[in-house]
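Trainee: sequence unavailable; structure follows:
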């Protein structure tokens, strides 16, 4: 079940956010558990990584503000599940290096927060999609969000998963590229397709993934791969 945390020290703002969230969930007919927190420290004390979560976070709070929370979430690569809410543009600018999901202005919250939640739910739905692999006669289903990258070597494709499992399949990279189009993957090289969610930085000839794994980027795919990487970091 989706778990949604709302973190803001202003009671009126929390009530408004909760009402907006409940309206979106009702429209989507989606069950979820909602929790409210008054400041960043209170939120972090109880925080555990959940497979299915959304955090709606105010930037300007006492004790520990939203930037402090982002710094902690960045360490465990969970900023993609955050929607930031702020009344101050200067604070929002300071968060860009942490790559939050989206920033919403409080004065436009009624209009923009439902859109931000809708985008999150669309990405969530996409990540919950699965690929089907046939391995030694057995059909195996793997969630897209669990796939880190594909590696072609000779006549086989190695599918590297987040838990460090590697599946070996006899498939065509062109078929994977078509099937994964628009789903958060980019082909960086004739022999590699990577999941943008696991990309940490872009270097001249490589993309660096979690765990400092380097995947090559070919010259002809460099510009496109870099553009997709930058777009993914702004989400």
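Mentor: Done, it's in. Here the structure is a predicted model, which means the values were calculated and not measured.

Trainee: from here on, just use CA atoms for contacts and neighbour counts.
Mentor: Fine.

Trainee: now do the residue of the chain positioned farthest from its centre against residue 176, distance only.
Mentor: Of all residues in the chain, residue 137 has its C-alpha farthest from the mean position, at 33.0 Å, by C-alpha atoms, centre = their mean. Note on residue 137: its distance to residue 176, by C-alpha to C-alpha, to the nearest Å, is 19 Å.

Trainee: for the residue most central in space within the chain, give me its contacts.
Mentor: Central residue of the chain (C-alpha atoms, centre = their mean): residue 80, 3.6 Å from the mean position. Taking C-alpha atoms under 8 Å, 6 or more residues apart in numbering, we find residue 80 in contact with 99-101, 235.

Trainee: residue 150 contacts residue 194, doesn't it?
Mentor: Yes: with contact defined as C-alpha atoms under 8 Å, residue 150 reaches residue 194; the gap is 6.4 Å.

Trainee: which other helices and strands contact the helix or strand containing residue 12?
Mentor: Element membership for residue 12, per DSSP states H and E: helix 11-28. Of the remaining helices and strands, those touching helix 11-28 by 3 or more C-alpha pairs under 8 Å, 6 or more residues apart in numbering; DSSP states H and E are strand 2-7, helix 109-127.

Trainee: one more structure, for comparison:
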């Protein structure tokens, strides 16, 4: 798998140094990558219409379209892209939280903070490409775990829901929770696990997914669900 990376910063010297350091970090971990660099957000947005980027390294402060605006537009069409913001201004961090950044890196601490960020993102990419084997009718098939939106327990069966399909297996939700928690699945109800990547919003009684499906939410689980969602979206 080739990891598609976009790097955007309006300072040419810093941009070149950042691209060089990113290349070094990924190649040291034997990852095949393709890096595209941009000096303004508009060109990156144009490129994103043709290239399905896996990772964005974005300077927050840029003339014209800033990094937060770029993140908003790309996230709308590529919800699973991992975003790493580069900034010297802590006050801008809070404005960007809604776009679920994977990490923040301070420009003055690039050499110290980039290795940890790349190590974490490499692990995430590997986790995102894990598969679960489903057996039925004397045959098997593999489903990419990140394609599973939520898991439901009903009577003695487990149902796995993707955007287009529903798969029934024999198991129990307790076992599934132990197996899938590491991949970002959250127990929201006695009968449901939800993949955090698909959570659009949470209210007092339900979890609303990106495709507008609704999953029941137990009241006593609300705070735990919010805490876990925050941890997963921060990439920790």
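Mentor: It's in. These numbers come from a predicted model, not from an experiment.

Trainee: TM-score for this pair?
Mentor: Laid over one another, the chains give 0.92 as their TM-score (TM-score structural alignment, normalised by the length of structure 1), with 234 aligned residues with a C-alpha RMSD of 1.8 Å.

Trainee: coming back round to it: deepest of the helices and strands packed on helix 11-28 of structure 1, which one?
Mentor: Most buried of the helices and strands packed on helix 11-28 of structure 1, by mean neighbour count (mean count of other C-alpha atoms under 10 Å): strand 2-7, with a mean of 20.

Trainee: how big's the offset between that strand and structure 2?
Mentor: Once fitted to structure 2, strand 2-7 of structure 1 is off its aligned match by 0.7 Å on average (mean C-alpha distance after the TM-score superposition for structure 1).

Trainee: list the contacts of that strand.
Mentor: 14, 17-18, 31-40, 43, 50, 52-58.

Trainee: show me which of the residues you listed are buried.
Mentor: For the contacts of strand 2-7 of structure 1, a burial check counting by 16 or more other C-alpha atoms under 10 Å picks out 14, 17-18, 36-40, 43, 53-58.

Trainee: what sits against the nearest residue in space to residue 172 of structure 2 that is not next to it in sequence?
Mentor: Leaving aside its sequence neighbours, residue 172 of structure 2 sits nearest to residue 158 (C-alpha to C-alpha, 6 or more residues apart in numbering; 6.5 Å). Neighbouring residues of residue 158 of structure 2 by C-alpha under 8 Å, 6+ apart: 151-152, 168-173.

Trainee: which parts of structure 2 are helices?
Mentor: Shown for structure 2, the helices assigned by DSSP state H span residues 12-28, 41-48, 67-77, 93-96, 110-128, 173-180, 222-233.

Trainee: and the ones you listed as CSV, adding distance to residue 203 of structure 2?
Mentor: CSV is the format used below for the helices of structure 2 (distance: least, C-alpha to C-alpha, whole Å):
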stretch, distance to residue 203 of structure 2
helix 12-28, 39
helix 41-48, 32
helix 67-77, 22
helix 93-96, 22
helix 110-128, 27
helix 173-180, 22
helix 222-233, 9
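
Trainee: can you tell me which of these comes nearest to residue 198 of structure 2?
Mentor: Nearest of the helices of structure 2 to residue 198 of structure 2, taken as C-alpha to C-alpha: helix 222-233 at 10.7 Å.
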